[in-house]
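>>> could you look at this predicted model? Sequence included:
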Amino acid sequence: MHQSTNREPLLSCNVKSMHGKINGISRRHRFTDCSLWNRYYRYYGRSKIPLGRVKKKRVAKRRKHMFTRISIRKKMGKPIFFTLTHCNKKMNGISNKYNYKANMHKLCFVDARFYNVKYQASIITNCNYRNANIIGVDFFNCNMRGTSFKNTRFKNVVFFNCNLKDVDFTGAKFKNVTFICTNLQKSKNLDVDNSGITILRTYRPILIDESVENKLLAMAQNDSIFNAKVLHVSKNKLNQWTLGLVYERYGVDGITMLSKIIGKKKKWYNMYTVFSYMLLIQHFTAFQPLSHRPRPIDGR
């Protein structure tokens, strides 16, 4: 075979299909010649590898089925779950978003910024969050296996019942970060003695006035409050973990004031995280954190 001195002529041939040829080399020879295949893979990348006719049809059929399913769910008024995997493009962060059953695998969020975002029952595996800014984000019941948070800055973040196996926290910075019912033994390079980290295994019941409890339960009828499931577990049950975090920062008076504030409007926007409710207390009142935990909420 003629050996070209330039890389371009060898790999810039017309590849019509998997049944075609590369510079006169048959399909069978192409797969057995590892060096040629490796050079082709390195030059074109994974996205440019040609597909066979059968695989093209299978991929097209799967894509058509996905769009059909999405259109049906839209017509029925059901939520559309975010799904994106194996994307080589660098992704931007998001703000003021509630993600339920999101499916993200091998995505790149390097240097991205996330603000007031909740991931509920989501899959976030083998993603790269290196040097990202994560502010006011809640990860509830998420599978985050193999994700990298190298040099990531966390602020006012909650991890609740998450799978953190092989999650890398090398060089990460923490401020007001809470791990609730989460196994940290299989995570990598996480300093549990960091002053910015709080680890909770159990919660203690909070004694609040019955009228306050009834006001909070009544807000379950408000979809803008209930849908993100921050204050409520169900229509008839409050989320004691969330109330516990508010209590630790503002005490019983903070919970009482919160019940008064959220009753002032019929529709609230961007109430997706524990952080958003703490900001609400701070903005509507003159409350400051308790003296034994002076941690003001200033996420921006």
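Everything's here; your move. Residues are numbered from 1 along each chain as shown.
>>> make it CA atoms for all contacts and neighbour counts henceforth
Fine.
>>> what number of residues lie near Met91?
When neighbours are defined as other CA atoms under 10 Å, Met91 has 15 of them.
>>> how about the host helix or strand of Arg63: buried residues?
Using DSSP states H and E, Arg63 maps to helix 53-75. If you call a residue buried by 16 or more other CA atoms under 10 Å, then helix 53-75 has these buried ones: Ile70.
>>> I'd like the next helix or strand past that helix.
strand 83-85.
>>> now do that next one: everything it contacts.
For strand 83-85, contacts defined as CA atoms under 8 Å, 6 or more residues apart in numbering pick out 102-107.
>>> what's the closest of these to Phe139?
Ala102 (11.4 Å; CA to CA).
>>> the closest one: neighbour count?
19.
>>> wait, isn't it in contact with Phe82?
Yes - taking CA atoms under 8 Å as the definition, Ala102 is a contact partner of Phe82 at 4.8 Å.
>>> which SS class is the residue nearest the centre of the chain?
In the chain, the residue lying closest to the centroid (CA atoms, centre = their mean) is Tyr119, at 5.1 Å. Following DSSP: H, G, I helix; E, B strand; the rest coil, Tyr119 is assigned to strand.
>>> I figured it hits Asp138, correct?
Yes - with contact defined as CA under 8 Å, Tyr119 counts as touching Asp138 (6.2 Å).
>>> for the stretch 201-300 of the chain, which segments are assigned as helices?
210-218, 223-226, 240-261, 274-284 (DSSP state H, counting those that start in this stretch).
>>> and Arg30, that's in a strand?
No - per three-state DSSP, Arg30 lies outside any strand segment and is helix.
>>> next one: stretch 230-248 to chain centre, how far?
21 Å (CA atoms, centre = their mean, to the nearest Å).
>>> quick one: buried residues of it?
Across stretch 230-248, burial judged by 16+ other CA under 10 Å covers 230-232, 238, 240-247.
>>> returning to that earlier point: next step: the contacts of strand 83-85 restricted to strands.
Among the contacts of strand 83-85, the residues falling in strands (DSSP state E) are 103-105.
>>> now these: which count as buried?
103-105.
>>> which of those residues sits closest to Val252?
Asn103 (37.4 Å).
>>> so what's the closest one up against?
Neighbours of Asn103 in contact, by CA under 8 Å, 6+ apart: 81-85, 122-124.
>>> could you dump those to CSV with neighbour count?
Below are the contacts of Asn103 laid out as CSV (neighbours: other CA atoms under 10 Å):
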residue, neighbour count
Phe81, 14
Phe82, 12
Thr83, 12
Leu84, 12
Thr85, 14
Ser122, 23
Ile123, 20
Ile124, 24
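>>> also this one, for the comparison:
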Amino acid sequence: MGRGKKRRKVKQKLKRKSGKLVRFCLSNSSKKYSGFSNKFCYQTNIHNLIYKDAIFDNVKFQNSNITECNLKNTKLTGVDFYNSNLKKSKFENAKLKDVIFFNCNLKNTDFKNTKFENVFFISTNFDYCKNLNKEEIIIIKEYPKIDNQSLINAILELSKFTKLYKSNVLHVKKNKINNWNISILYSKYSHDLIRALKALKNRKDKRNFITLYSYKKFIESYLKI
């Protein structure tokens, strides 16, 4: 390993220890990767990588490029793709559960024989992707309104906690909630959502709240659903 590469690795390690996000960039590798879990990937830039048979659990890709990647037979549970480019990537025979595609580029993305369970396509143009069975997905185009002030207040209280705020699942800004995600949660849990979010505020362990799926797991555990 050269000196320059060693220095970069040391800098990345120091950034991770200080809580800063480290961008991952890699392309044209012949190695087969196994996936990962409990990770917030910001501005990840990967191209032509092999994730065949990989497992992803509770992962969020934000403002990322995931192009021409082989995701055949992968299992994705609780994965959020936000403002990301998945052009020409292949999800053939993949199993997607509790996955969100928000404002994504899906041009020539292949969903041949992909199995969907509770998968949302939000503000995403899927006209140019391949083999997508629209009957198996949930499509949201219109911006939802949240008028419940008690709910809004409970969410804004959580923005004080960095571990909950930094992944922007419930919040867009410190003083603005994420209406898209909140509407999904509220339609499922109704007023019990407020009770669960207040319990989350008092919870000591606030790690790994990275995706909408991670919040759903906590809410259902708390409500004993």
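The structure has been received and is ready for your questions. Just so you know, these numbers come straight off a predicted model, no measurement behind them.
>>> picking up where we left off before, turn the ones in strands among the contacts of strand 83-85 of structure 1 into a markdown table, including distance to Val252 of structure 1.
Shown next, in a markdown table, are those (distance: CA to CA, whole Å):
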| residue | distance to Val252 of structure 1 |
| --- | --- |
| Asn103 | 37 |
| Met104 | 38 |
| His105 | 41 |
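>>> for the residues you listed, which one is nearest Lys264 of structure 1?
Using CA to CA, those come closest to Lys264 of structure 1 at Asn103, 35.9 Å.
>>> and the closest one, what pairs with it in structure 2?
Applying TM-score structural alignment, one finds that Asn103 of structure 1 aligns to Asn45 in structure 2.
>>> Ile261 of structure 1 now?
Under TM-score structural alignment, Ile261 of structure 1 pairs with Ala199 in structure 2.
>>> roughly how far apart are its match and Leu151 of structure 2?
As judged by CA to CA, to the nearest Å, Ala199 of structure 2 and Leu151 of structure 2 stand 13 Å apart.
>>> His47 of structure 2 too?
Applying CA to CA to His47 of structure 2 and Leu151 of structure 2 gives a distance of 40 Å.
>>> and for Tyr82 of structure 2?
Taken as CA to CA, the span from Tyr82 of structure 2 to Leu151 of structure 2 is 24 Å.
>>> one step back: the helices of the stretch 201-300 of structure 1: which one's closest to Asp191 of structure 1?
Per CA to CA, nearest to Asp191 of structure 1 of the helices of the stretch 201-300 of structure 1: helix 240-261, 21.3 Å.
>>> so how far is that closest one from its chain's centroid?
On CA atoms, centre = their mean, the centre of helix 240-261 of structure 1 falls 26 Å from that of its chain.
>>> one more: stretch 164-184 of structure 2?
13 Å.
>>> what is the corresponding segment of structure 1 for it?
Under TM-score structural alignment, the match for stretch 164-184 of structure 2 is residues 225-245.
>>> just the residues contacting that stretch, thanks.
Outside stretch 225-245 of structure 1, the residues touching it (CA under 8 Å, 6+ apart) are 98, 118, 203-206, 216-217, 219-221, 255, 267-268, 271-274.
>>> switch the cut-off to 7 Å
Stretch 225-245 of structure 1 is contacted by residues 98, 203, 217, 219-220, 268, 271-274 when judged by CA atoms under 7 Å, 6 or more residues apart in numbering.
>>> swap in stretch 212-225 of structure 2?
Residues contacting stretch 212-225 of structure 2 (CA under 7 Å, 6+ apart): 58, 78, 98, 169, 181, 196, 209.
>>> give me the buried positions along it.
212-216, 218-219.
>>> do stretch 193-212 of structure 2 as well
For stretch 193-212 of structure 2, by 16+ other CA under 10 Å, it's 193-194, 196-197, 200-201, 208-212.
>>> what is the most widely separated pair among the residues you listed?
Between any two of the buried residues of stretch 193-212 of structure 2 (CA to CA), the greatest distance is 20.1 Å, for Ile194 and Asn208.
>>> so where in structure 2 does stretch 119-128 of structure 1 end up aligned?
With TM-score structural alignment as the criterion, stretch 119-128 of structure 1 aligns to 61-70.
>>> and if you look at stretch 145-152 of structure 1?
Going by TM-score structural alignment, stretch 145-152 of structure 1 sits over residues 87-94 in structure 2.
>>> likewise stretch 271-281 of structure 1?
Stretch 271-281 of structure 1 maps onto residues 209-219 of structure 2, going by TM-score structural alignment.
>>> what do you get for stretch 41-49 of structure 1?
Using TM-score structural alignment, stretch 41-49 of structure 1 pairs with nothing in structure 2.
>>> contacting residues for Glu136 of structure 2?
Phe116.
>>> now with 8 Å?
Glu136 of structure 2 makes contact with 116-117 under the criterion CA under 8 Å, 6+ apart.
>>> burial count for Asn116 of structure 1?
Counted with other CA under 10 Å, residues neighbouring Asn116 of structure 1 total 24.
>>> quick one: residues in contact with the helix or strand containing it.
Secondary-structure assignment from DSSP H and E places Asn116 of structure 1 in strand 113-120. Defining contact as CA under 8 Å, 6+ apart, one finds that strand 113-120 of structure 1 is touched by 92-102, 132-142, 228, 270, 272-273, 275-276.
>>> just these: which are in strands?
Among these, the residues falling in strands (DSSP E) are 95-100, 133-140.
>>> which one of the buried residues of stretch 230-248 of structure 1 sits closest to Cys181 of structure 1?
Using CA to CA, those come closest to Cys181 of structure 1 at Trp241, 10.3 Å.
>>> gap between the closest one and Phe287 of structure 1?
21 Å.
>>> name the nearest residue to Ile94 of structure 1, sequence neighbours excluded.
Distances taken as CA to CA, 6 or more residues apart in numbering place Phe114 nearest to Ile94 of structure 1, at 5.1 Å, with adjacent residues excluded.
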